[in-house]
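In: have a look at this fold, sequence not included:
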């Protein structure tokens, strides 16, 4: 059993202020039984956040910032896409941008309350414009499409988890090959402005779809690196509160997570099962796993295990 917990920490001063009141008894006890692996160090400006890097490695995917090929990975799992498995892919996610006098902000990604019929209507409208640029769209789930095209081969793109609520300028694709995609984004904004589906969405109080975001770009690695690592189960419960900077809600989500998943993992460890825990902040990721403690670790644990709040502060 391997649990991967994104948004486990933030260096936001309000998050740091609330950390001392975080009470995670099950995970605290579990960590005293596990051995830490080397820190996966990064920074908060990386295009691929720590939790995506930590998930990619056990899957055997290459971990190159902004080019973890999530879209190609999804395409490989689709029997209907066998004829086009090769080449370069991207994930297209419908979203809402808010423009002010000084910046454009990602207001919502993915879109809430977007149903399959609405997603198909947007796809039908937008597909011809993508086709003109040599890009073919394939529906994945409402508001999420797979895009196949040579332009994505070496394109670096930012994860949606990096851009929600933020000024988009630093996160936009920067390479020369991205020029055509920036133009396409502008064209789609104009196309979607008066789209009848958006009119109906606004009538029921939902935000309009006025843009799309590209992520998960790159080619399927051939051959794929094999790995014996345990594929993690991603626990998403902290995401929404963290991205909204609702730190009291984040703390409550942490407490609920510890009471459920934390207890389950602790019980598995107590039964002698192999367990792993990966905690991911904005910059770094750290994994602990079942392995006999070294003499140095035993001595350290004798004087008391490191508080989990201090570990989270380091992420």
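Out: Arrived safely. This one's a predicted model, so the numbers in the text were calculated from it and none came from an experiment.
In: for the rest of this, base every contact and every neighbour count on C-alpha atoms.
Out: Fine.
In: contacts only, for the nearest residue to residue 25 once chain neighbours are set aside.
Out: Excluding the flanking residues, the one nearest residue 25 by Cα to Cα, 6 or more residues apart in numbering is residue 258, at 7.4 Å. The neighbourhood of residue 258, defined by Cα atoms under 8 Å, 6 or more residues apart in numbering, consists of 24, 25, 26, 27.
In: and residue 258, which of the three is it?
Out: Judged by DSSP: H, G, I helix; E, B strand; the rest coil, the three-state class of residue 258 is helix.
In: and it, how far is that from residue 101?
Out: 43 Å (Cα to Cα, to the nearest Å).
In: next one for the comparison:
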């Protein structure tokens, strides 16, 4: 998920990535979930827009929904320029490089991003400093932003199509690698740079230290959020608050932790949004799965009698919230 959270977040628009997932284990769990606050909140709201997609798109629904809310404009799949959108020079082509461990198995290569590899600043910075000169030779300036994300800027990044880290993490790499187009010099350059990084990191002393400590080695990087902003952002409303507590359990396939995270979300943010809705405030909720993202909102602030009527209708027969989650 892009860490793009401007200073003015709205307490009245909540966006929830990985509210549901496509894994059979998650789908089987949904009917068992009791989410009374979410059920009550959805009864207060009306379904607005639904951004429809599929499990195989490079851009996941929560990134498309956030891009829409922030006014980043329309972009092709895998081409939302998140790095540029966060910079002081949004018209310059930029991207994020995330150090990774590519696990080679019998029949596939699986990506594990630095977020789950116990990669600290010391090891990450040493690898960054080794890679940066190679990038500079190819007209890409690399800047150390954090252990798990390095900022890249340069013309070869302008027209890259790349899968979100939230799509590729923990999954087979070939499924999330865009075909290299013969006329896209930037894509060919990045593929070569990734191969060079693999050889460079393989013999780096940092990985000797990691192997000695029984930690996964870092043997490459993933490019995401690439491109340039063609025009200024024009937000369609208040910047949503993004709740990411479901993200890591979903990526890890830890559905017990994911269910517990949903219960925490219910008690805290969903409960607060429900209270605001019942008080007559305008509220918006965006729930995102791995296929679709749906947004609910109240059409207008309600008076006391209207709110009472809505509460009575809710108690009489509102469909359980898990059925809405199952549509995402």
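Out: Good, I have the coordinates. Predicted, not measured: the structure shown is a model, and the values here were computed from it.
In: just to revisit the earlier point, need the counterpart of the residue nearest to residue 25 of the first structure in the second structure.
Out: Using TM-score structural alignment, the equivalent of residue 258 of the first structure in the second structure is residue 266.
In: what's the separation between its match and residue 185 of the second structure?
Out: Distance from residue 266 of the second structure to residue 185 of the second structure, by Cα to Cα: 48 Å.
In: I'd guessed residue 206 of the first structure sits against residue 113; true?
Out: Yes - if you go by Cα atoms under 8 Å, residue 206 of the first structure and residue 113 touch, sitting 7.3 Å apart.
In: which of these two has more neighbours?
Out: Neighbours per residue (other Cα atoms under 10 Å) separate residue 206 of the first structure from residue 113, with residue 206 holding more: 15 against 12.
In: what stretch of the first structure does the longest strand seen in the second structure fall on?
Out: Using DSSP state E to define each element, the second structure has its longest strand at strand 94-104. Here strand 94-104 of the second structure aligns to the first structure at residues 89-99, judged by TM-score structural alignment.
In: can you give the contact residues for that stretch?
Out: Under Cα under 8 Å, 6+ apart, the answer for stretch 89-99 of the first structure is 69-72, 104-111, 143-150, 152-153, 207-219.
In: just how off-centre is that stretch within its chain?
Out: Relative to its parent chain, stretch 89-99 of the first structure has a centroid offset of 14 Å by Cα atoms, centre = their mean, to the nearest Å.
In: again, but for stretch 180-193 of the second structure
Out: 25 Å.
In: try stretch 126-134 of the first structure
Out: Centroid separation for stretch 126-134 of the first structure versus its chain: 27 Å, with Cα atoms, centre = their mean.
In: matching residues in the second structure for that stretch?
Out: Going by TM-score structural alignment: stretch 126-134 of the first structure matches residues 131-139.
In: buried sites along that stretch?
Out: Using 16 or more other Cα atoms under 10 Å as the test for burial, stretch 131-139 of the second structure gives 131, 132, 134, 135.
In: contacts for that stretch?
Out: By Cα under 8 Å, 6+ apart, the surrounding residues in contact with stretch 131-139 of the second structure are 141, 142, 154, 155, 156, 189, 193, 197, 200.
In: as JSON lines, those residues with secondary structure, distance to residue 169 of the second structure and neighbour count would be great.
Out: Output for the contacts of stretch 131-139 of the second structure, formatted as JSON lines (DSSP: H, G, I helix; E, B strand; the rest coil; distance: Cα to Cα, whole Å; neighbours: other Cα atoms under 10 Å):
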{"residue": "141", "secondary structure": "strand", "distance to residue 169 of the second structure": "25", "neighbour count": "17"}
{"residue": "142", "secondary structure": "strand", "distance to residue 169 of the second structure": "22", "neighbour count": "23"}
{"residue": "154", "secondary structure": "coil", "distance to residue 169 of the second structure": "25", "neighbour count": "19"}
{"residue": "155", "secondary structure": "helix", "distance to residue 169 of the second structure": "26", "neighbour count": "16"}
{"residue": "156", "secondary structure": "helix", "distance to residue 169 of the second structure": "24", "neighbour count": "21"}
{"residue": "189", "secondary structure": "helix", "distance to residue 169 of the second structure": "23", "neighbour count": "16"}
{"residue": "193", "secondary structure": "helix", "distance to residue 169 of the second structure": "20", "neighbour count": "17"}
{"residue": "197", "secondary structure": "helix", "distance to residue 169 of the second structure": "19", "neighbour count": "21"}
{"residue": "200", "secondary structure": "helix", "distance to residue 169 of the second structure": "22", "neighbour count": "16"}
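In: where do the helices sit along the first structure?
Out: Under the criterion DSSP state H, the first structure contains helices at 13-18, 25-31, 50-59, 70-76, 116-132, 160-163, 179-193, 196-203, 239-243, 247-257, 263-270, 295-302, 308-313.
In: mind putting those into TSV with distance to residue 93 of the first structure?
Out: Shown next, in TSV, are the helices of the first structure (distance: least, Cα to Cα, whole Å):
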stretch	distance to residue 93 of the first structure
helix 13-18	29
helix 25-31	34
helix 50-59	17
helix 70-76	11
helix 116-132	10
helix 160-163	8
helix 179-193	12
helix 196-203	16
helix 239-243	17
helix 247-257	25
helix 263-270	33
helix 295-302	45
helix 308-313	30
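In: for residue 224 of the first structure, find the nearest of these.
Out: Taking Cα to Cα, helix 50-59 is the member of those nearest to residue 224 of the first structure, at 9.1 Å.
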